[in-house]
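Peer 1: sequence and predicted model, in that order:
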Amino acid sequence: MKVVQVCKYRNDTVEGVDLFEEVIRAAQGHDRSFYIFHGEAGNLGERLGCETVAFNFSKSDIKRIRPSAVLKVLRQLRRDKPDVIITHRMKPSVFVAWCALFLPGVRKISVVHNMGEFKRPRRRLFAKLLMRGWKFAACSEAVRQDMLLRGFTPDEVVAIPNSVNEKIVRDNLLDREQARRDLGVPVDAPRVIGTVGRMRPVKGHKYLIDAMRQMDNPPHVVVIGDGELLDEMREAAKQHGLADRLIFAGGRKNAYRYVSAFDAFIMPSLREGLPIAMLEAIAAGVPGYGTPVGGIPEILRDKRWLFEKESTEAVKTVLEYLGSATPEQLEETRREQYRIFDESFSIESYHARFRSLMEGGDGRL
């Protein structure tokens, strides 16, 4: 087969465990091309062993779905003559939907990464009119259920849970002491709790500040991530006298490598699809705790590992537990969570299910 994957950009913050890359890896053995609308392809083609096409569209070309840009993609698709086209996120899907009007017989797969991707009525109308016959691969059962509630049919949508390559994660972890030094955490800190995620309101980082303000002796907490709230969160931690215990470390390329600094992982999110960062932590041997939103309960299947969202008191309670839990208690949680990861989130299963979709199957094992 000829398989073409279409993305808005190359994810240059992570290499090796990126899902854009893992989906196209699922098509190994077939002729593969990776289209990128904005930015450069870098060494992507060499790393994945496939052709790359960088269109170098402006952000305006993509936002406005300019006909000239759509025509450029159509011309490339006609040259490549794909049997399967895979899109990630909405804008590439819209481009391909218009192109597909002139490409009969091509299988189309849209990978849906977030809750509410089709919340807007005009998106649902567009999908109904121009994405008939597509298969939608939801990143979690929660995202699948969200799409079913919005009018998609069970035949259209299959849940293929996100995954990470455990070997890549473990092979690239930093030494624990080095990771702590790089993050600005005392190497000998008795307990370090960490999280990874963009500095946005939806990630719930403010509840860490609010909770730690109420604690007499909070554990060290590290937040890895860049974004709009970074400076504000750093200043708030400083104002409340938490700067030595609550560290907003900023963005890190291949952030999963720093998970070795943590004794436990916490995710106080308000909304999630199925968080890669949580899977990376568990693959690295770090027990995880999070809110029961989106696909998080599909990973954290024991209620003891979940805490109420948007609740300062709930975050305080879990931080107090993690600060005082014995190594044996944390190890028991780690073993149970790793068993779930191994059974349900292996990269081999992820690849097999996407291959099934590409080859005309239903994406189920």
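Peer 2: Yep, that arrived.

Peer 1: use CA for all of it now, contacts and neighbours both
Peer 2: Noted.

Peer 1: could I get the contacting residues of the closest residue to Pro186 other than its chain neighbours?
Peer 2: By the measure of Cα to Cα, 6 or more residues apart in numbering, the closest residue to Pro186 outside its immediate chain neighbours is Arg180, 6.6 Å from it. Taking Cα atoms under 8 Å, 6 or more residues apart in numbering, we find Arg180 in contact with Pro186, Val187, Tyr258, Ala261.

Peer 1: would you convert those into JSON lines that also reports neighbour count, distance to Phe341 and secondary structure?
Peer 2: JSON lines is the format used below for these (neighbours: other Cα atoms under 10 Å; distance: Cα to Cα, whole Å; DSSP: H, G, I helix; E, B strand; the rest coil):
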{"residue": "Pro186", "neighbour count": "15", "distance to Phe341": "30", "secondary structure": "coil"}
{"residue": "Val187", "neighbour count": "16", "distance to Phe341": "29", "secondary structure": "coil"}
{"residue": "Tyr258", "neighbour count": "25", "distance to Phe341": "20", "secondary structure": "helix"}
{"residue": "Ala261", "neighbour count": "26", "distance to Phe341": "20", "secondary structure": "helix"}
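
Peer 1: let's bring in a second model and compare:
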Amino acid sequence: MTQVHIIQNFAPGGIEHLVLALAEAPDIHVFSLEGTIGTLADAWPKIGAVATRLDAFGKCPGVDVRLPFRLARRLRQIKASSVVTHHAGPLVYGGAATRLAGINTYAHVEHDAWHLDQWRRRLLVRGALALYRPHRVAVSRVVANAARKRTGFSFRVIPNGVDCDAFRPVRKDEARMRLGLPTDKRLIGCLGRLEHVKGFDRMVEAARYLPEDVMVVIWGEGSERWRLTERICELGLSERVIMPGRTDRSNAIYPALDLFCLPSRSEGLPLSMLEAQACGVPVVASDVGGVRDGLCPDTGLALTLSDREPWRLADALLRHLEGLPAGDPRPFIQANLSFSETRDAYRALEVSHA
């Protein structure tokens, strides 16, 4: 068996972290439409572990009519037995390549549905689903229902899962010492791409309403870094809101936190939120996408956020900090969102036919 997962660009993100985890199995191959193996590995050294089973096709912006044929040729060369595409671009190019290569077992995964609100994207995805007839998968019930409403096709759910052996609780003081973080502060952490959709500007604005003994740490990189940095300085929060950059050791970060915050404007079923809970850290999150599907009901809080009312997020964070729930979110993740079940579900697609 050789299962191929096709993604747009193998750069740090929720989809890519999931695919990277799946690719730890020796029979999983990854196709990245964009980039070269060299540029991808330079930008994200962690993918070096799967470099021998990674192909990058260097797609440039715009339509590439030859790409499906290149993908199909490579699929035949490695004797792929099944294909899984993730998101719209891989659906269009990978779906065509899968059918050109004569591969029957093909699944497509929707990780969020907000992009389907754009009518052109909706028509593109709906047409590709009708033409290529993949087995349709969504990462949460909310995403599945939203995708069904927008495309007219039903989706089964394979939720994102967490490796609970890799993500586990550690003594908070030890975790902070390793990271060089203060032990006399209450820490709220965020992790993700520094892009507008992730809502970290909301966290920065909310920080000015938090007490001085609360520190906010935002890990990640992206196009919003300089804008966020400037705003932090404008608000005089440089000592209380820090951005250490990207990390490939997220399992070392979560145990250092008192609380994890996900302030996103749009999401599917975010891995960072699941990972934090696997480490025993409660979560306050924006009520978007499939967040409620992945939030421990005993320890987590989902709320509607507004850019104009940052104090509401600050109030929710402070109330959660001062009255931290007695429960532990880790058993919820172990019981409902374990990576072993996610991996087995994707393996089972091998015997599913379009």
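Peer 2: That came in fine, so what should we check first? Just so it is clear, the model here is predicted, and its values are computed rather than measured.

Peer 1: care to give me the TM-score?
Peer 2: Put the two chains on top of each other and the TM-score (TM-score structural alignment, normalised by the length of the second structure) is 0.84; 341 aligned residues with a Cα RMSD of 3.1 Å.

Peer 1: between the contacts of Arg180 of the first structure, which is nearest Val111 of the first structure?
Peer 2: Val111 of the first structure lies nearest to Tyr258 out of the contacts of Arg180 of the first structure, by Cα to Cα, at 27.9 Å.

Peer 1: contacting residues for the alignment partner in the second structure of the closest one?
Peer 2: Tyr258 of the first structure maps onto Ile253 in the second structure, with residues paired by TM-score structural alignment. By Cα under 8 Å, 6+ apart, Ile253 of the second structure lies in contact with Ala175, Leu179.

Peer 1: re the thing from before, now tabulate the contacts of Arg180 of the first structure in JSON lines and tack on distance to Glu331 of the first structure.
Peer 2: Output for the contacts of Arg180 of the first structure, formatted as JSON lines (distance: Cα to Cα, whole Å):
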{"residue": "Pro186", "distance to Glu331 of the first structure": "22"}
{"residue": "Val187", "distance to Glu331 of the first structure": "20"}
{"residue": "Tyr258", "distance to Glu331 of the first structure": "19"}
{"residue": "Ala261", "distance to Glu331 of the first structure": "16"}
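
Peer 1: what number of residues lie near the nearest residue to Lys79 of the second structure once chain neighbours are set aside?
Peer 2: Beyond its immediate neighbours in the sequence, the residue positioned closest to Lys79 of the second structure (Cα to Cα, 6+ apart) is Thr2, lying 6.9 Å away. Thr2 of the second structure has 16 neighbouring residues, counting by other Cα atoms under 10 Å.

Peer 1: next: the one 3 residues further on.
Peer 2: By other Cα under 10 Å, the residues close to His5 of the second structure number 24.

Peer 1: ok, Arg304 of the first structure next?
Peer 2: Other residues near Arg304 of the first structure number 11, with proximity taken as other Cα under 10 Å.

Peer 1: roughly how far does it sit from Arg339 of the first structure?
Peer 2: Counting by Cα to Cα, to the nearest Å, the gap from Arg304 of the first structure to Arg339 of the first structure is 16 Å.

Peer 1: helix, strand, or coil at the equivalent of Arg10 of the first structure over in the second structure?
Peer 2: Counting by TM-score structural alignment, Arg10 of the first structure corresponds to Phe10 in the second structure. Here Phe10 of the second structure is recorded as coil under DSSP: H, G, I helix; E, B strand; the rest coil.

Peer 1: what stretch of the second structure lies opposite stretch 222-233 of the first structure in the alignment?
Peer 2: Going by TM-score structural alignment, stretch 222-233 of the first structure sits over residues 217-228 in the second structure.

Peer 1: quick one, helices of the second structure?
Peer 2: Counting by DSSP state H, the second structure has helices at residues 14-22, 37-43, 67-77, 88-100, 119-132, 141-151, 172-179, 200-207, 225-234, 250-253, 271-278, 310-322, 330-336, 339-348.

Peer 1: average distance between the third one and the first structure?
Peer 2: It stands for helix 67-77 of the second structure. Comparison of helix 67-77 of the second structure with the first structure after fitting gives an average deviation of 2.1 Å (mean Cα distance after the TM-score superposition for the first structure).

Peer 1: contacts for that helix?
Peer 2: Phe57, Lys59, Tyr93, Gly94, Ala96, Ala97, Thr98, Leu100, Ala101.

Peer 1: filter the residues you listed to the buried ones?
Peer 2: Among the contacts of helix 67-77 of the second structure, those buried by neighbour count (16 or more other Cα atoms under 10 Å) are Phe57, Lys59, Tyr93, Gly94, Ala96, Ala97, Thr98, Leu100, Ala101.

Peer 1: which residue in the first structure aligns with the third one?
Peer 2: When you say that, I think you mean Tyr93 of the second structure. For Tyr93 of the second structure, the aligned residue in the first structure is Phe95 (criterion: TM-score structural alignment).

Peer 1: surely its match meets Ile65?
Peer 2: Yes - between Phe95 of the first structure and Ile65 there is a contact under Cα atoms under 8 Å: 7.0 Å.

Peer 1: which parts of stretch 204-223 of the first structure are buried?
Peer 2: Applying a neighbour-count criterion of 16+ other Cα under 10 Å, one finds 204-213, 218-223 buried in stretch 204-223 of the first structure.

Peer 1: what's the span of it, first residue to last?
Peer 2: End to end - Cα to Cα - stretch 204-223 of the first structure spans 11 Å.

Peer 1: also stretch 277-293 of the first structure?
Peer 2: 15 Å.

Peer 1: residues contacting it, please?
Peer 2: Stretch 277-293 of the first structure is contacted by residues 163-164, 166, 169-170, 173, 195-197, 256, 259-260, 262-272, 296-297, 299-300, 305-309, 330-331, 333-334, 337-338, 341 when judged by Cα under 8 Å, 6+ apart.
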